[in-house]
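Undergrad: Fold the following for me, if possible:
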Amino acid sequence: MSGAVVEKSAGESSRVPGEARVELEAGRRRTFAVISHPDAGKSTLTEALALYAEVIDEAGAVHGKAGRRGVTSDWMEMERKRGISITSAVLQFAYHDCVINLLDTPGHGDFSEDTYRVLAAVDAAVMLLDAAKGLEPQTLKLFDVCRTRGIPVLTFVNKWDRPGREALELLDEVEQTIGLRPMPVTWPVGVAGELRGLVEVATGEFRRYSRTAGGATRATVELVPSEVIAAEEPQYWATAQDELALLEEIGAGFDEKDFLAGQATPVLFGAALNGVGVARLLDALVELAPAPEARDDADGKPRPLDAPTSGLVFKVQAGMDRAHRDRMAFVRICSGRFERGMVLTHAGTGRPFATKYAQAVFGQQRTTVEEAFPGDIVGLVNAGALRPGDTLYAESPVHFPAIPSFAPEHFAVVRGADAGSFKQFRRGIEQLDSEGVIQVLTSDLRGDQAPVLAAVGPLQFEVVTARLESEFRAPVTLEHLGYSVTRRTDAAGAALLAGQSEVEVLTRRADHAMLAVFSNKWRLETIRRKFEGIMLEALPAGSTAH
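TA: Sure thing, here's the model as predicted:
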């Protein structure tokens, strides 16, 4: 089992002194996220990767189906009922001599902010494509985030066991639409829906897969001589050979420099639900994905891996453990050796932060972390003082770039439905705001008893109302507001906008930013013309609604 690999490797590396050990351990880490459009099979692939790393013995069926068990990385009740991932989850496990930190992300566009935060914590991403649909809107948006952050992307074409498009057509779409040159690592023999197996492009080896019922256990793989498969499937084999010859002719071979520079993407084919190509994807991540490197601080200065311990808080989540009702901050270790119990400094406040309760997370399961290295994800329990985007450090001060908030497009006034539960209502709103579940705004017109919730997508409102009722026993009512466009403004701009129709200025609780909200983009343009020079600064767009 992989746990033994961790113990052995850690034992060997523990004999390496100080700074050299940090770099050695960092070199073993592979920290990546899976990104995709909803329903491309992302959570299924996430669990399949854990299955093929031999850290779970049996996979659940596709989550969200009545009467079936949900996947390991989906734990929220609403996720199970709807069959979508709303929160991001962390799965940490060993594979060969590497430590994998796999971050599963929400696929639904309404939860773009959570995915954006996760992408601030990874060194690579797997872009998951549906063989029938190719590049879809949410995939494109998430890829843009990867490009902005300089994150190398591997591509996995999923559901090749179902009818879909031609392989060459999908590669052409990737290159023409997002400008990434595809570099196939494996190639399918058989059209989508009639998969016979996969060819290793570099060696020409052919592998045939025997699938298990529902992909619950690992599929067996058979290495079949080329002459045998050529005799058994002459048409499919000949077509695959012609396609491979074409790829070679156009120079589609793997180029590490182009991959790491974000100019090309290794491409693998498979079917996550049936386990086809999953183990090969794991191997590709170990072989090709970059290990952690020095991370730039807010001034653009790299912090070396062997510098004193530092970390970036990229997610805060409560309600993961119903028995304890605790709150966990997920921290990406950026430099140095983290030790449980060490006292770090909160860069934003300068206050000390004790790390007595440090845990590694595998879905809902937790284990105590005694030490961690760059690339690892550590969960700090009862981290009430931490918010997404915060920096923690030891000894040598550092401040990593903040994670920006997206421009909300949906607004609603929230009020407690029960006057007797106002304290619970207020506590719940404060917690959800600090977790970044939704943006909480205040208005002089309404006061603190009726904050304005601002969301990238309407499903965020459902999460808020469900959690307020289930976790805080504070039922609420929502009054939706007719605003859809947001701009950052200042005190001078707020003064000019006071009393204008179809416009309101709200203050974001998290950072006290002043946000001007408009009924539509035409009203925004009218205001711009009326008040020439007024500060109305655009925020990052978080959904596909623009």
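
Undergrad: For the rest of this, base every contact and every neighbour count on C-alpha atoms.
TA: Will do.

Undergrad: Contacts only, for the nearest residue to residue 459 once chain neighbours are set aside.
TA: Excluding its sequence neighbours, the residue lying closest to residue 459 (CA to CA, 6 or more residues apart in numbering) is residue 110, at 6.1 Å. Neighbouring residues of residue 110 by CA atoms under 8 Å, 6 or more residues apart in numbering: 455-460, 543.

Undergrad: Could you also give me the structure for this next sequence, so I can compare it with the first?
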Amino acid sequence: MEELQDEIKKRRTFAIISHPDAGKTTLTEKLLLYGGAIHLAGSIKSRKAQRHAVSDWMEIEKQRGISVTSSVLQFDYGGCRINILDTPGHQDFSEDTYRTLMAVDSAVMVMDAAKGIETQTKKLFKVCKQRNIPIFTFVNKLDRFGKAPLDLMDEIENVLGIRAYPMNWPIGIDGRYCGVYNRIKNNVELFASDDSHGQKERDSVVYSLDDEKLIENIDTDIYESLIDDIDLLNAAGEKWNDEKVAKGELTPMFFGSAMTNFGVKNFLEEYLRLAPSPQPHESTNGLIMPDDDKFSAFVFKIQANMNPAHHDRLAFIRICSGKFERNMQVLQVRNDKVIKLSQPQQFLAQDRQIIDNAYPGDIVGLFDPGIFRIGDTICDVKKKFRFADFPVFPPERFARVEAKDTMKRKQFIKGIAQLTQEGAVQLFEQPGAGMESYIVGTVGQLQFDVLEYRLKNEYNVDINITMQPFEVARWLELKNGMEVTPESLRGADRGMFVYDMKKQPVLLVSNEWALGWIIDNNPDLLLHNVPPDKQEV
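TA: Below you'll find the predicted structure:
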């Protein structure tokens, strides 16, 4: 038990969230650089050098310079075992990001200093707030012109409704900052010029606030401005409150530049000091504590073809309690079957290694022969329960998808089924259409591009995508419990009647007006935005 508690205290499991292009993936990579997990950071923008972010392992991500799937990165630093879950920034992949946030104990919100709070940042922040998880803010791109630090603090409060406590403060003039003041240590760190274009750790010198050498190295005006800012923060700024930070009501705020390694090391060290170790999880048996000696975990992600050469399929689990041991036997609750957890792996992006043990907070990849589903609970055979279900996003875009070459029907069915199990898309069957084509639902348009790319490159199937004129999906039930059929539904011809993969009836319609007509003309009908057994995000 003592070993288990010691290992739990070392764990920090967090996600990095942001609007696209705020620098989330760059920050992830720089944390790996400082953690010693990599020795040379690759600039995402530097396509000529053919270097790509370590966390972007899928080929389409390297080509487009965006993250479209969550990746898992693990390394040790400062006596801590760090589990970073790098998430998609693009709004079309919100569902994957939401599932990832179910598996973390805190989140790092990356803001562009010039753009402030952006649309996707607000959406992801709302999800974090719903879960009451601590949120740490990293104001990025301080090497460029941006909004004043005080204005960014006001924006966080006014737009997100959360107070900010600056842990450090930038020194210099907009876009030409030379260092940061550390409020906790009451000292100043001045950075040397960056000659490596952000590929190596950045040299710096630390001064006490009243050191004459500090004043010699920065203009008197800048020094006096810094003293005024410090006085203002201490007098009028938010007071530190551990409880508010733990509830996600107060965000520790850091300023820096991930691209130039400005303030990154300070952020990493302070985050590890302040961030929570693994937290309890809700279940049908109440709260499951991390230090419970009975093993438990849940599947939050499934990924096919991380190694295209082997056509492998991995289920990612978040360990919630107990000690994980290679080849241990556990209960898969959904199927009520005892299974053996073989070939457990941990990751640095696409690089992986077989492990023998893991602890609460750790993310482990398991070889999946097709038995796992997102949201599955696995636990000790003597202690059966379920963790809380994952909420789902209602689809908003629909298309008919079919293989161009009918001779590749088998690969097409396998590929689209696997990608559906990953949660990348939602799949529907139209009565009478057979398996020659499917109706695919997504949250956003970009998911169709990824679907087409992955079927082509991972399953060698070219597809035709025909967009459908529907924007609303409703799962159908009758109040009397009878089966809903196209024949029993008045107005079914005003949309498209389909079944999801659990054979539940669904109606796709083009707008809310058409939906209203169907509601008015089917008084015994119950409609749901998501499957009746699921909760909507």
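
Undergrad: Residue 160 of the second structure -> the first structure?
TA: Residue 160 of the second structure maps onto residue 178 of the first structure when the alignment is built from TM-score structural alignment.

Undergrad: ok, back up a step: counterpart of the residue nearest to residue 459 of the first structure in the second structure?
TA: Residue 110 of the first structure maps onto residue 92 in the second structure, by TM-score structural alignment.

Undergrad: Could you report the distance from that match to residue 109 of the second structure?
TA: Noted for residue 92 of the second structure: a distance of 18 Å to residue 109 of the second structure, by CA to CA, to the nearest Å.

Undergrad: before we move on, back to that, and the contacts of residue 110 of the first structure, which are buried?
TA: Neighbour counting over the contacts of residue 110 of the first structure (16 or more other CA atoms under 10 Å) leaves 455-457, 460, 543 as the buried ones.

Undergrad: helix or strand for residue 518 of the second structure, which one?
TA: Using DSSP states H and E, residue 518 of the second structure falls within helix 512-521.

Undergrad: which residues touch that helix?
TA: With contact meaning CA under 8 Å, 6+ apart, helix 512-521 of the second structure is reached by 472, 490-492, 494, 509, 525.

Undergrad: Please identify the helix or strand for the nearest residue to the match of residue 160 of the second structure once chain neighbours are set aside.
TA: Nearest residue to residue 178 of the first structure, sequence neighbours excluded (CA to CA, 6+ apart): residue 140, at 7.6 Å. For residue 140 of the first structure, the host element (DSSP H and E) is helix 137-149.

Undergrad: Please point out which parts of the very next helix or strand once past that helix sit buried.
TA: Counting by DSSP H and E, the next helix or strand C-terminal to helix 137-149 of the first structure is strand 153-158. Buried residues in strand 153-158 of the first structure, defined by neighbour count with 16+ other CA under 10 Å: 153-158.

Undergrad: which parts of the helix holding residue 518 of the second structure are buried?
TA: For helix 512-521 of the second structure, burial by neighbour count (16+ other CA under 10 Å) applies to 515, 518-519.

Undergrad: with the first structure superposed, average distance for that helix?
TA: Here the mean offset of helix 512-521 of the second structure against the first structure after fitting is 3.1 Å, by mean CA distance after the TM-score superposition for the first structure.

Undergrad: what stretch of the first structure does the next helix or strand after that helix fall on?
TA: Downstream of helix 512-521 of the second structure, the first helix or strand assigned by DSSP H and E is strand 525-528. Counting by TM-score structural alignment, strand 525-528 of the second structure falls onto residues 534-537 of the first structure.

Undergrad: what's in contact with that stretch?
TA: Counting by CA under 8 Å, 6+ apart, the neighbours of stretch 534-537 of the first structure from elsewhere in the structure are 487-490, 492-493, 516, 528.

Undergrad: Spatially nearest residue to whatever residue of the second structure lines up with residue 73 of the first structure (excluding sequence neighbours)?
TA: Under the alignment by TM-score structural alignment, residue 73 of the first structure pairs with residue 55 in the second structure. Distances taken as CA to CA, 6+ apart place residue 349 nearest to residue 55 of the second structure, at 5.0 Å, with adjacent residues excluded.

Undergrad: got it, and residue 409 of the first structure?
TA: Looking at residue 409 of the first structure with CA to CA, 6+ apart, the closest residue is residue 484, at 4.4 Å.

Undergrad: Need the counterpart of the one you found in the second structure.
TA: Alignment note (TM-score structural alignment): residue 484 of the first structure maps to residue 471 of the second structure.

Undergrad: So which of the contacts of residue 110 of the first structure belong to strands?
TA: Counting by DSSP state E, those place residue 455 in strands.

Undergrad: Among the contacts of residue 110 of the first structure, name the ones in helices.
TA: Counted as lying in helices by DSSP state H, out of the contacts of residue 110 of the first structure, are 459-460.

Undergrad: Reformat the contacts of residue 110 of the first structure into JSON lines and put distance to residue 216 of the first structure next to each item.
TA: Putting the contacts of residue 110 of the first structure into JSON lines (distance: CA to CA, whole Å) gives the following:
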{"residue": "455", "distance to residue 216 of the first structure": "37"}
{"residue": "456", "distance to residue 216 of the first structure": "35"}
{"residue": "457", "distance to residue 216 of the first structure": "34"}
{"residue": "458", "distance to residue 216 of the first structure": "34"}
{"residue": "459", "distance to residue 216 of the first structure": "31"}
{"residue": "460", "distance to residue 216 of the first structure": "32"}
{"residue": "543", "distance to residue 216 of the first structure": "34"}
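
Undergrad: Nearest to residue 321 of the first structure among the contacts of residue 110 of the first structure?
TA: Nearest to residue 321 of the first structure out of the contacts of residue 110 of the first structure is residue 460 (CA to CA; 20.8 Å).
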